[in-house]
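**Student:** What shape does this take:
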Amino acid sequence: MRTAIVTGASSGIGQSTAVQLARRGTGVILTYHGNQAGARDTVAAIEKDGGTAVALPLDVGDSAAFPAFRASVAAALRDTWGRDRFDFLVNNAGFGHMSLFQDTTEEAFDTLMRVLLKGPYFLTQTLLPLLADGGAIVNTTSSSARHSGLEPGYSAYGAMKGGLVVLTRYLAKELGPRGIRVNSVSPGTTRTRIGGDAFERFPEVIPGLAAKTALGRLGEPDDIGMAVAALLSEDCRWITAQDIEVSGGFNL
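**Tutor:** Model prediction:
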């Protein structure tokens, strides 16, 4: 059985990605930070469908903890699947932050950098010895790093996600000799818990966002999770170094 690591899978896009991969026959190691109940829900959903999953805690903003996390991954692979390698890595964990350029503090900038760019960079580096040749990586970026998603207030967030797009290309080039494909997906506006459940608290913004979307609605986590699962599949074996916008045609 192929196995995947999906970071930030206690809700939203990460949760959907973990479930979608499991439905396609992949064992899943999923991570959570502060939402253990959500991680348990993800594991339960996977097991209900006959899949296998293990939830591990991980703070993607704390790179000093990555070696210990790798040891936990190795133990989970051995104990649950009888393997010493995994096949897929989805760097999804993150958080949203909005502040106008002139109001963005250095502290907020550094936190975004640690979680959204430094974290995926060094987590991937740490896990690389366990990633099987012929495997694949998908990084969750954002339409805020593309022309279609430019909105005031996301200069720092979008800059980090833009950096992750560039990192995706470099990883694809450097890991290509091992047969490892590396792509990213840039979700548009998606109904998740990001921004402190913003869509639950401010439902009045949804019709306007849907009106700006070619397909006429807000994105749902499964719209993104299914795209990630497809990118990791054999169907996309000749795709690498790409950033694919998954937004339903936002701001077309």
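
**Student:** Please count neighbours and contacts with C-alpha atoms only from this point.
**Tutor:** Fine.

**Student:** And the helices in the stretch 151-252 of the chain?
**Tutor:** In the stretch 151-252 of the chain, helices defined by DSSP state H, counting those that start in this stretch lie at 155-175, 194-201, 206-211, 221-232, listed in chain order.

**Student:** Name the residues of the longest one that are buried.
**Tutor:** Just to be clear, that refers to helix 155-175. Taking 16 or more other Cα atoms under 10 Å as the basis for neighbour counts, the residues of helix 155-175 that come out buried are 155-165, 167-169, 171-172, 175.

**Student:** Which elements pack onto it?
**Tutor:** With contacts defined as 3 or more Cα pairs under 8 Å, 6 or more residues apart in numbering; DSSP states H and E, the secondary structure elements packing on helix 155-175 are helix 106-113, strand 131-140, strand 181-187.

**Student:** I have a second one here; can you model it like the first so I can compare?
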Amino acid sequence: MTRISLITGASRGLGRNTALSIARQGGDVIFTYRSQEAEAQAVVAEIEALGRKAVALQLDAGDISTFEAFAGRVRVALREVWGRENFDHLVNNAGHGDYALIGETNEAQFDALVNVHFKGVYFLTQTLLPLIADGGRIVNLSTGLTRITYPGYAAYAAAKGAVEVLTRYLAKELGKRGIAVNTVAPGAIETDFGGGVVRDDPHLNKMFAEMTALGRVGLPDDIGPMIASLLSDANRWVTAQRIEVSGGQAL
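**Tutor:** Below is the predicted model:
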């Protein structure tokens, strides 16, 4: 039976790359986008060109009040497209960056980061648990900034640190259903995350490259295939782990 993965925030960046990597490995995808519907439909077309099925659904991953309605739309898509009542993998990827030193962070910035990166992950996972097949997988995206520090990302990294703890608790509580839960923590990556700062600032790019064992910053193609491989049967015995995918950053 074809595996179905639900990925949040996959109209661009790491989410898009993960969706395409899963499709290349023979999986089908449901994914969310916040506002860029045209970009999302372009990803659907790319996945369909690979011979796989895909559905794009709108979701604000930080608005908990919409999660029950979203789960209803997932149920409809599963029945209409796949004739199924559940999906196999949940990848909590959606997120944004917001640079602010601790002394300058305002409550709105803090709340927005926590709502998407921790509270939203917690309650979206809770809402979707009845739809995740026994023996399935959950992958939560974190960051290398929970291990190393870079001024200006305290609130973002703290929210991701909370997700890393949540991952272990999910693994413990869902183990009886055979569901493996892991964290993937990318290092510095060339995407439009945080306004594309790592990709577009040559000084910052060079700085991170010099502190990375493999001598460069990461690319989406370094992350998406790794997540897809973590969802494969070959990694069925891996759970409750924080797996950093950073090329050996800050060793």
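
**Student:** that older thread, ok, and which of the helices and strands packed on helix 155-175 of the first structure has the densest surroundings?
**Tutor:** For these, ranked by mean neighbour count under the definition mean count of other Cα atoms under 10 Å, the leader is strand 181-187 at a mean of 27.

**Student:** ok so, going back, would you turn the helices of the stretch 151-252 of the first structure into JSON lines with distance to residue 69 of the first structure?
**Tutor:** Formatted as JSON lines, these follow (distance: least, Cα to Cα, whole Å):
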{"stretch": "helix 155-175", "distance to residue 69 of the first structure": "21"}
{"stretch": "helix 194-201", "distance to residue 69 of the first structure": "25"}
{"stretch": "helix 206-211", "distance to residue 69 of the first structure": "38"}
{"stretch": "helix 221-232", "distance to residue 69 of the first structure": "23"}
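
**Student:** Between these, which one is closest to residue 87 of the first structure.
**Tutor:** Nearest of the helices of the stretch 151-252 of the first structure to residue 87 of the first structure, taken as Cα to Cα: helix 221-232 at 9.3 Å.

**Student:** Name the residues that touch that closest one?
**Tutor:** Under the contact criterion Cα atoms under 8 Å, 6 or more residues apart in numbering, helix 221-232 of the first structure has outside partners 12-18, 20-21, 88, 136-138, 183, 185, 187, 190-192, 236, 239, 246.

**Student:** quick one: contacts of stretch 57-72 of the first structure?
**Tutor:** Identification of contacts with stretch 57-72 of the first structure by Cα under 8 Å, 6+ apart yields 7, 31-33, 56, 93-94, 111, 114-116, 118-120, 122-123, 126-127.

**Student:** Could you dump the helices and strands packed on helix 155-175 of the first structure into a markdown table and include distance to residue 60 of the first structure?
**Tutor:** Converted to a markdown table, those look like this (distance: least, Cα to Cα, whole Å):
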| stretch | distance to residue 60 of the first structure |
| --- | --- |
| helix 106-113 | 11 |
| strand 131-140 | 13 |
| strand 181-187 | 18 |
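
**Student:** picking up where we left off before, quick check on the contacts of stretch 57-72 of the first structure: which are buried?
**Tutor:** Using 16+ other Cα under 10 Å as the burial test, the contacts of stretch 57-72 of the first structure include 7, 31-33, 56, 93-94, 114-116, 118-120, 122-123, 126-127 as buried.
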